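[1] predicted model and sequence follow; I will ask about them next.
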Amino acid sequence: MTADRRLGHWTPVLLVLPGALLFTALVVVPLGLTAWLSVLDYDSATGIKDTVTLSHYTAILTDGYYLEIFWRTLRIAALTTLICAAIGVPEAYVLARMHDPWRSIFLVVIIGPLLVSVVVRAFGWSMLLGSTGLVNQALHAFGLGTVRLLYTETAIVVALVHVMLPFMVIPVWTSLQKLDPAIEAAAWTLGASRLTTIRRVVFPEIMTGLLSGSLVVFGLAASSFAIPGLIGGRRLKMAATVVYDEYMHELNWPVGAAIAIVVLLANMLIMLGYNRLVEARTRKTLG
């Protein structure tokens, strides 16, 4: 009996252990090695040295070139998240009120782009937004002339919204599955307007999905590499493309590692702050 109790005591640990070991090997150890690499000195003639220094972080956080890239990365990620929320929440609401087979058809349409490589979609947008693409051809047809769309922040945001939108729609739609449509009908019966019903009944229900979707979209947009690299070009850089340049072109791995750590910490602080803000607002609304 004692042996059974001991085995039962260790059962949760044994169940969690494989996943914990895998997480440690694939996430914790690489992050630790990256953090260690970021504090090693570097010389362009001899390469990486064994001496420890914080000069890479000092240079990154005081250089206007890097600060501009960080600001651009956060700005584009935040704008992408806002647009995805503005489009995805109504889309999820309409999807939740559909009935089969239309619901299944539109769900496949929403998830379908995820089956296509991000690189392929980036090339597609580069052809659409190019000087001879379909967008500029349409502008020519209306007599508006050629507009420079490719290699701009607008092009990056448009492509990121197209890629990230399913990650916003699916969590919000999942949250709406818990809301009984009869509750909305009851609110209308009691005299509430549609706007009041959405604000007091529907919106608190989707806050969990909106929070999770926003965090996923923001994190993926801030760390995106393929779309900024292909659509933003060599001059309009974001954090991930700068890390790639430092590793592959400059061969300055410590600076690249330092940039990656700074972006990771900034993303974590922003997402934790956003999480606390939304949770506090939700508790206030429900209270």
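    Noted; the coordinates are in hand.
[2] every contact and neighbour count from this point should use C-alpha atoms.
    Fine.
[3] correct me if wrong: residue 231 contacts residue 128.
    No. If you go by C-alpha atoms under 8 Å, residue 231 and residue 128 don't touch, sitting 10.9 Å apart.
[4] what segments of the stretch 51-200 of the chain are helices?
    Taking DSSP state H, counting those that start in this stretch as the criterion, the stretch 51-200 of the chain carries its helices at 55-62, 64-97, 102-111, 118-129, 134-141, 153-176, 181-189, 194-197.
[5] next, the angle from the third one to helix 64-97.
    What it means is helix 102-111. Counting by axes from the mean of the first three to the mean of the last three C-alpha atoms, to 10 degrees, helix 102-111 lies at 170 degrees to helix 64-97.
[6] mind giving me the packing neighbours of helix 102-111?
    helix 64-97 (3 or more C-alpha pairs under 8 Å, 6 or more residues apart in numbering; DSSP states H and E).
[7] also the fourth one?
    Contact here means 3+ C-alpha pairs under 8 Å, 6+ apart; on that basis helix 118-129 packs against helix 134-141, helix 153-176, helix 226-227.
[8] put this next to the previous one:
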Amino acid sequence: MDDAVVSPAASAPAARRGARASLLGVVPLSLVFLVMILVPLVLVVDLSFRQFDYAKGIQPGFTLEHFALIVRDSYFLEIFWRTLWFSALTTLICVAIGLPQAYILTRMTPRWRSIFLLVVLSPLLVSTVVRAFGWSLLLGPNGPVGIAAAAVGIDQLLYTPTSVIIGLVHVMLPFMIIPVWTSLQKLDPSVEHAAYSLGASRPLALWRVILPQAMPGVLSGSLIVFGLTASAFATPALLGGRRLKVVSTLVYDEILSELNWPLGAAIAIFLLLANVAIMLSYNRVVERSYKRSLG
């Protein structure tokens, strides 16, 4: 027979070999994930439950004292609230700026799109510390933005929440534009033209046709921006100064200044749990809204 029929018994060894090859291919990545992420995280969690004495250092034994201190101390709660507020406001501004920019990118010719994509991604080629120092020069009393602000009655921009938000938006904006642009790449232009031909105005077409298609990108971009902003260190430290603390600078102070490693680890774990809870809730709300708009 010219067309050989492969029996299930004969194909079973080949399937098992393919499964073993796939498993072997996953093992290196799993080991990297285990060593680089899970093991340090487990060590930090273990450290957060250790007892601490300023005279003797880290002590053996299990305690919830550090987590209880975070919950009941208004100093820590204020810093957590400030961090989450910075993250939410930065995410909102990035959505407001990044969504129109991503839409404009989809309407450009390939040549101009490549140029503007390079412009969007170029800040990622520069260190965050360098960008923060650049903003500190611009927003300082002798910088052009600081001088312009003083001319309209604003005494100081540097070391204020405004300067921190400006720096964070500059850092995080590419992480919003790229996911939204990727989502809009799947949109067929004829769908938008069909909406216009049926009498829809441009705002209505943007609201009912373009925005629902961009929502997956907005969701993923928002989660990325919020998570990265909540854990950002260099930008808040350099543009906010020592008085305007966020959780990341608080962890730095507790570990390297106070040498209270268990408390610093507990603050970091508390931020991780808060981030996960907020992002899961946000994901559920946005997905429900997206499905409702499609329905």
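    Received, thanks. The structure presented is a predicted model; accordingly, all values stated were derived computationally and were not measured.
[9] so after superposing, what's the score?
    Overlay of the two chains. TM-score (TM-score structural alignment, normalised by the length of the first structure): 0.96; 285 aligned residues with a C-alpha RMSD of 1.2 Å.
[10] nearest to residue 7 of the first structure, of the helices of the stretch 51-200 of the first structure?
    helix 153-176 (37.4 Å; C-alpha to C-alpha).
[11] what span of the second structure lines up against that closest one?
    Aligned using TM-score structural alignment, helix 153-176 of the first structure spans residues 161-184 in the second structure.
[12] flag every buried residue along the matching stretch.
    Residues of stretch 161-184 of the second structure classed as buried: 161-181, 183-184 (neighbour count, 16 or more other C-alpha atoms under 10 Å).
[13] again, but for stretch 78-85 of the second structure
    79-80, 82-84.
[14] and residue 52 of the second structure, which of the three is it?
    strand (DSSP: H, G, I helix; E, B strand; the rest coil).
[15] would you confirm that it contacts residue 264?
    No. Residue 52 of the second structure is beyond contact range of residue 264, at 11.2 Å (criterion: C-alpha under 8 Å).
[16] those two: who's more crowded?
    residue 264 (25 against 22; other C-alpha atoms under 10 Å).
[17] correct me, but that one touches residue 48?
    Yes. Counting by C-alpha under 8 Å, residue 264 of the second structure does reach residue 48; the two are 7.5 Å apart.
[18] how big's the offset between the longest strand anywhere in the second structure and the first structure?
    The residue-count maximum for a strand in the second structure (DSSP state E) belongs to strand 57-62. Compared with the first structure after fitting, strand 57-62 of the second structure has a mean deviation of 0.6 Å; criterion: mean C-alpha distance after the TM-score superposition for the first structure.
[19] and that strand, what does it pack against?
    Counting by 3+ C-alpha pairs under 8 Å, 6+ apart, strand 57-62 of the second structure packs on strand 50-53.
[20] the aligned residue in the first structure for residue 136 of the second structure and residue 236 of the first structure: what is the separation?
    Aligned by TM-score structural alignment, residue 136 of the second structure pairs with residue 126 of the first structure. For residue 126 of the first structure, the distance to residue 236 of the first structure equals 14 Å [C-alpha to C-alpha, to the nearest Å].
[21] ok, now residue 284 of the first structure?
    Counting by C-alpha to C-alpha - residue 284 of the first structure and residue 236 of the first structure are separated by 41 Å.
[22] mean neighbour count, the helices of the stretch 51-200 of the first structure: which tops it?
    Mean neighbours per residue, mean count of other C-alpha atoms under 10 Å, is largest over these for helix 153-176, with a mean of 22.
[23] in terms of secondary structure, what does it contact?
    For helix 153-176 of the first structure, the packing partners by 3+ C-alpha pairs under 8 Å, 6+ apart come out as helix 64-97, helix 118-129, helix 203-222, helix 226-227.
[24] dump these to CSV, plus distance to residue 107 of the first structure.
    Converted to CSV, those look like this (distance: least, C-alpha to C-alpha, whole Å):
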stretch, distance to residue 107 of the first structure
helix 64-97, 8
helix 118-129, 19
helix 203-222, 16
helix 226-227, 24
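[25] okay, and the counterpart of residue 45 of the second structure in the first structure sits in which element?
    Taking TM-score structural alignment, residue 45 of the second structure has residue 35 as its aligned residue in the first structure. Per DSSP states H and E, residue 35 of the first structure falls inside helix 29-38.
[26] other SSEs contacting that helix?
    Applying 3+ C-alpha pairs under 8 Å, 6+ apart, we find helix 29-38 of the first structure packed against helix 253-286.
[27] in the helix it packs on, which residues are buried?
    Applying 16+ other C-alpha under 10 Å to helix 253-286 of the first structure flags 253-263, 267, 271, 275, 282 as buried.
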